[in-house]
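S.K.: I would like to see how this sequence folds:
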Amino acid sequence: MRPHGEEAPAPDNLGTLLALATSLRVQAARTVLFQSAVAQSIGLNATDFNCLSLLDLEGPMTPGRLAERAGLSRGGAITAVIDRLQKAGFVRRRPDPEDRRRVIVETVPETFAEHVDTVFADFRAALGKLLAGLTPEQQELLLDFTNRSNEIFHAETLRLQERA
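M.R.: As a prediction, the model looks like this:
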């Protein structure tokens, strides 16, 4: 155990760790910019596209849950997002079978595939080519790292939202 105030020794690969941290920041920024470009290319704003992505990834949910997941206010803001997505044909509302007073919002798979999947086709092809050049062990390591870092992003997002 180190005495209070004494720093841990720097790892031998500190330069690599710092470069990786910087590279992850670049990836995060470029991901946000890419998502914005995708949204714009299909006629949506970034917030609406984020909500559409959440519905696609996590499945149907109530407007309140979608607002919570997207970091939006329950009420006017999420209602406006859902209205715009519904008008564009990307989502639909249906009664909640467990509580008829609530609605569930879900994607319209055909519209999603026609617009969103088409835009991602080139990206998926390039990423597939990159991944094909890795060994199965490297792919597994990358998958594990990505899954674990996604959990860190999620936890940190929740922590920051609670402080706001």
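S.K.: contacts and neighbour counts: CA atoms only from here.
M.R.: Noted.
S.K.: Check which helices and strands the longest strand anywhere in the chain sits against.
M.R.: If you go by DSSP state E, the chain has its longest strand at strand 99-107. Judged by 3 or more CA pairs under 8 Å, 6 or more residues apart in numbering; DSSP states H and E, strand 99-107 is in contact with helix 46-58, helix 63-70, strand 91-96.
S.K.: now for the last one, which elements pack on it?
M.R.: Spelled out, it's strand 91-96. Applying 3+ CA pairs under 8 Å, 6+ apart, one finds that strand 91-96 contacts helix 76-87, strand 99-107.
S.K.: please give me the structure for this one as well, since I'd like to look at both together:
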Amino acid sequence: MSGRILELVARIHLDWKRQVARALAPHGISPKQIFLLRRLKEAGGLAPSAIADLLHADRPSVTSLLDTLQRAGWIRRGRDPENGKRVIVSLTPEGADKLASVPEVLWRSGRTAFDPEACLEPSEQKELLRLLDKLQRALAARA
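M.R.: As a prediction, this is how the structure comes out:
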């Protein structure tokens, strides 16, 4: 493989992420922060290791992100009631308020003002998804 496919995927992702970051900046939140707040709301709480996996990030980077979110008052770290040695990160009421204060049109995939997937026909979207999933599975099998 020439690497062109992954180069294009990476470029598309970065360009899209920059557009979302610019839209979110006036609200004082980054794409990674709002993504994590959404996941915490959905899950009710996550261990830092699960957050690292979710964000494809190393533990020190996740710790830094969690420190920032905790200082903002959007998350709390507490002990897992089932395993007192384990930490669970959960959304605070202030974090839920922050999440609710940011219009979904700025960050919600498929609902944003500009949807880059809209240039593809439904059949093209389905085929691209199938092919990218195949690439991801092949990479995961080698990991």
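S.K.: Give me the TM-score for this pair.
M.R.: For this chain pair, the superposition-based TM-score is 0.58 by TM-score structural alignment, normalised by the length of the second structure; 132 aligned residues with a CA RMSD of 4.1 Å.
S.K.: got the angle between the longest strand of the first structure and helix 46-58?
M.R.: 100 degrees (axes from the mean of the first three to the mean of the last three CA atoms, to 10 degrees).
S.K.: Just give me the residue closest to the centre of the second structure.
M.R.: By CA atoms, centre = their mean, the mean C-alpha position of the second structure lies nearest to residue 35, the distance being 3.8 Å.
S.K.: Just give me the match in the first structure for that one.
M.R.: With TM-score structural alignment defining the correspondence, residue 35 of the second structure maps onto residue 53 in the first structure.
S.K.: roughly how far apart are that match and residue 46 of the first structure?
M.R.: For residue 53 of the first structure, the distance to residue 46 of the first structure equals 10 Å [CA to CA, to the nearest Å].
S.K.: Also residue 65 of the first structure?
M.R.: Look at residue 65 of the first structure and residue 46 of the first structure: by CA to CA, they are 19 Å apart.
S.K.: same check, this time on residue 52 of the first structure
M.R.: 10 Å.
S.K.: burial measure for residue 45 of the first structure, as a count.
M.R.: When counting by other CA atoms under 10 Å, one arrives at 17 neighbours for residue 45 of the first structure.
S.K.: so who does the nearest residue to it once chain neighbours are set aside touch?
M.R.: With CA to CA, 6 or more residues apart in numbering as the criterion, residue 45 of the first structure has its nearest non-adjacent residue at 5.7 Å, and that residue is residue 39. Taking CA atoms under 8 Å, 6 or more residues apart in numbering, we find residue 39 of the first structure in contact with 45, 46, 48, 49.
S.K.: again, only using 7 Å
M.R.: Contacts for residue 39 of the first structure (CA atoms under 7 Å, 6 or more residues apart in numbering) come out as 45, 46, 49.
S.K.: burial measure for residue 77 of the second structure, as a count.
M.R.: Neighbour tally, residue 77 of the second structure, other CA under 10 Å: 18.
S.K.: Please name the nearest non-neighbouring residue to the aligned partner of it in the first structure.
M.R.: Taking TM-score structural alignment, residue 77 of the second structure has residue 93 as its aligned residue in the first structure. Residue nearest to residue 93 of the first structure in three dimensions, not counting chain neighbours: residue 105, with 4.6 Å by CA to CA, 6+ apart.
S.K.: Compute the distance between the one you found and residue 120 of the first structure, please.
M.R.: Note on residue 105 of the first structure: its distance to residue 120 of the first structure, by CA to CA, is 23 Å.
S.K.: More neighbours: these two, which one.
M.R.: Under the criterion of other CA under 10 Å, the comparison of residue 105 of the first structure against residue 120 puts residue 105 first, with 22 against 12.
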